[in-house]
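Asker: Using only what follows, build the 3D model:
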Amino acid sequence: MGWLFMPRSSMGGHASAKAYLDAQFTYERPQEDGSSRGLKVLASACPGNRVYYAATQVIADGKPGEVFAIVCLVRWNPRDKEGYIFGYKDMEESMGPCEAECPARILDLLTPTDKEYALDWRKRCRANLERRSRKLSDGDRLRLPEPVKFSDGHIGQEFIVAKRGRRLVLRDPDTGGYYRITRLMERAWSIVPTTRVHKTVFA
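Answerer: Here you go, the predicted model:
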């Protein structure tokens, strides 16, 4: 499915992209044979109004069935000049979305599947969660898999972690220069083992 854009007046009174999509993917429809089929969103998230993730359960004749993931690309711009503030493009996990930042609480609700693309998507999501859960301490020395070139022309691969309150910056061990790397916690860096000398305390 392609992109669908709409003004606020077409959002059915829903104040956010997440609320609209939750309602859009929760429904029950009668079938010609007298049965009914539908979906129910069990949990969802739309971080930064950029990507919507949902654990969605199949409902057949009122009975709950499998739970699969829906992923929507989202465009949210309340200041759009033409008034089309919201747009989305939906897909299922079995389509192998490139976006793989689904929260664990949603992944945990999904039922087992044998669909290759869905399995690969879930694996990528779990790998991203694991990378983001890593901890960095002040003074850690990290190494990137490949050198990074910065806007000042400097090229570096190993850095010393320096924490400035909640901010985290990287110091080049050779030049002493400070740098920041976007989406650092999602990169495949590793910690370089170092020997730390602790102060001796005399009683």
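Asker: make it CA atoms for all contacts and neighbour counts henceforth
Answerer: Will do.
Asker: wouldn't residue 118 be in contact with residue 91 here?
Answerer: No. Counting by CA atoms under 8 Å, residue 118 stays clear of residue 91, with 11.3 Å between them.
Asker: And the two? Which one has more around it.
Answerer: residue 118 (20 against 15; other CA atoms under 10 Å).
Asker: which residues does residue 6 contact?
Answerer: Residue 6 sits next to 83, 84, 85, 86, 87 when contact means CA atoms under 8 Å, 6 or more residues apart in numbering.
Asker: I'd like to know which of those are buried.
Answerer: The neighbour count (16 or more other CA atoms under 10 Å) marks 84, 85, 86, 87 as buried among these.
Asker: For the residues you listed, give me CSV that also has secondary structure and distance to residue 98.
Answerer: Below are those laid out as CSV (DSSP: H, G, I helix; E, B strand; the rest coil; distance: CA to CA, whole Å):
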residue, secondary structure, distance to residue 98
84, coil, 25
85, coil, 24
86, strand, 21
87, strand, 18
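Asker: between these, which is closest to residue 29?
Answerer: Closest approach between the buried ones among the contacts of residue 6 and residue 29, by CA to CA: residue 87, at 24.5 Å.
Asker: right, and the closest one touches residue 76 too?
Answerer: Yes. Using CA under 8 Å, residue 87 is in contact with residue 76, at 6.6 Å.
Asker: Also this sequence, please, to line up against the first:
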Amino acid sequence: MGWLYMPRTSLGLHKTAKAYLDAQFTYERPQEGGGTKGLQVLASSCPQNRVYYAAAQVMTNGIGGEVFAIICLVRWNSADKEGLIFGYKDMEESMGPYEDGCPATILDLLTQTQNEYALGWRARCRERLARHQRPLADGDRIKLDQALTFTDGHVADEFVVVKRGRTLAFRDPVTLGLYRISRFKDRLWSIVPTTKIHKTLFA
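Answerer: The predicted model follows:
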């Protein structure tokens, strides 16, 4: 499905993309032969208001069945000349979307599937979560899978971690220059083994 854009009035009382899309994907419709079918959003997230992830359960006559993932790209443009300030593009996990930032709380709700694209997407999401959860301490030496070129022209792939609370910076072990690395948690890296000298204690 392509992009769907709308004015602010079409969002109704919903103040966020998450609230609007939760309502869009939660519904119940009567069937010609009797009974009802629909969807129910069990959990959702819209990190940084850019990508919406949801665990949606198929409902048949009020009984829950399969739970699958819905992914929506989200765009806001308050300066749009035609007033179409909000847009989204919806996909299912079976379409193998590129976006793989789905939280574990949503992945854990999904029921089993045999769809190769959905399985591949779920695996990529789990791998990304694992990368984000890797422990990193102040003073660790790391090696990136690919060298980076910085705005000052410096090229390097090894750094010493400078950690101050939640803030991360990276010092070149040779030049001692201090750098920021964008989207660091999404990058591939490994710890470089180093020999640590412990203080000698005298009795």
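Asker: what's the most distant pair in the contacts of residue 6 of the first structure?
Answerer: Between all members of these, the farthest pair (by CA to CA) comes out as 83 and 87, at 11.2 Å.
Asker: pretty sure residue 74 of the second structure is in a strand, no?
Answerer: Yes. Per DSSP: H, G, I helix; E, B strand; the rest coil, residue 74 of the second structure lies within a strand segment.
Asker: Where do the strands of the second structure begin and end?
Answerer: Here the second structure has its strands, by DSSP state E, at 4-6, 27-30, 36-45, 51-60, 63-76, 86-92, 141-149, 155-164, 167-171, 178-179, 189-191.
Asker: Report the angle between the longest one and strand 51-60.
Answerer: Think strand 63-76 of the second structure. For strand 63-76 of the second structure against strand 51-60, the angle by axes from the mean of the first three to the mean of the last three CA atoms, to 10 degrees is 150 degrees.
Asker: can you check the third one too?
Answerer: Here strand 36-45 of the second structure points in a direction 150 degrees away from that of strand 51-60 (the same axes, to 10 degrees).
Asker: Contacts made by strand 36-45 of the second structure with the rest, please.
Answerer: Outside of strand 36-45 of the second structure, the residues within contact range by CA under 8 Å, 6+ apart are 18, 22, 25-31, 52-62, 102-103, 105-106.
Asker: Residue 159 is in contact with residue 148 of the second structure, correct?
Answerer: No. Residue 148 of the second structure sits out of contact with residue 159 when judged by CA under 8 Å, with a separation of 10.9 Å.
Asker: Please say which of these two ends up with more neighbours.
Answerer: residue 159 (24 against 14).
Asker: need the contact list for the more buried one.
Answerer: Residues in contact with residue 159 of the second structure (CA under 8 Å, 6+ apart) are 141, 142, 143, 170, 171, 172, 173.
Asker: How about the first one, nearest residue that isn't a chain neighbour?
Answerer: In other words, residue 141 of the second structure. Using CA to CA, 6 or more residues apart in numbering and skipping the chain neighbours, the partner closest in space to residue 141 of the second structure is residue 160 (4.4 Å).
Asker: how far apart are the helix ranked longest in the first structure and its match in the second structure?
Answerer: Using DSSP state H, we find that the single longest helix of the first structure is helix 116-132. Here helix 116-132 of the first structure, set against the second structure after superposition, deviates by a mean of 0.2 Å using mean CA distance after the TM-score superposition for the first structure.
Asker: Check the offset of that helix from the chain's centre.
Answerer: Distance of helix 116-132 of the first structure from its chain centroid, counting by CA atoms, centre = their mean, to the nearest Å, is 10 Å.
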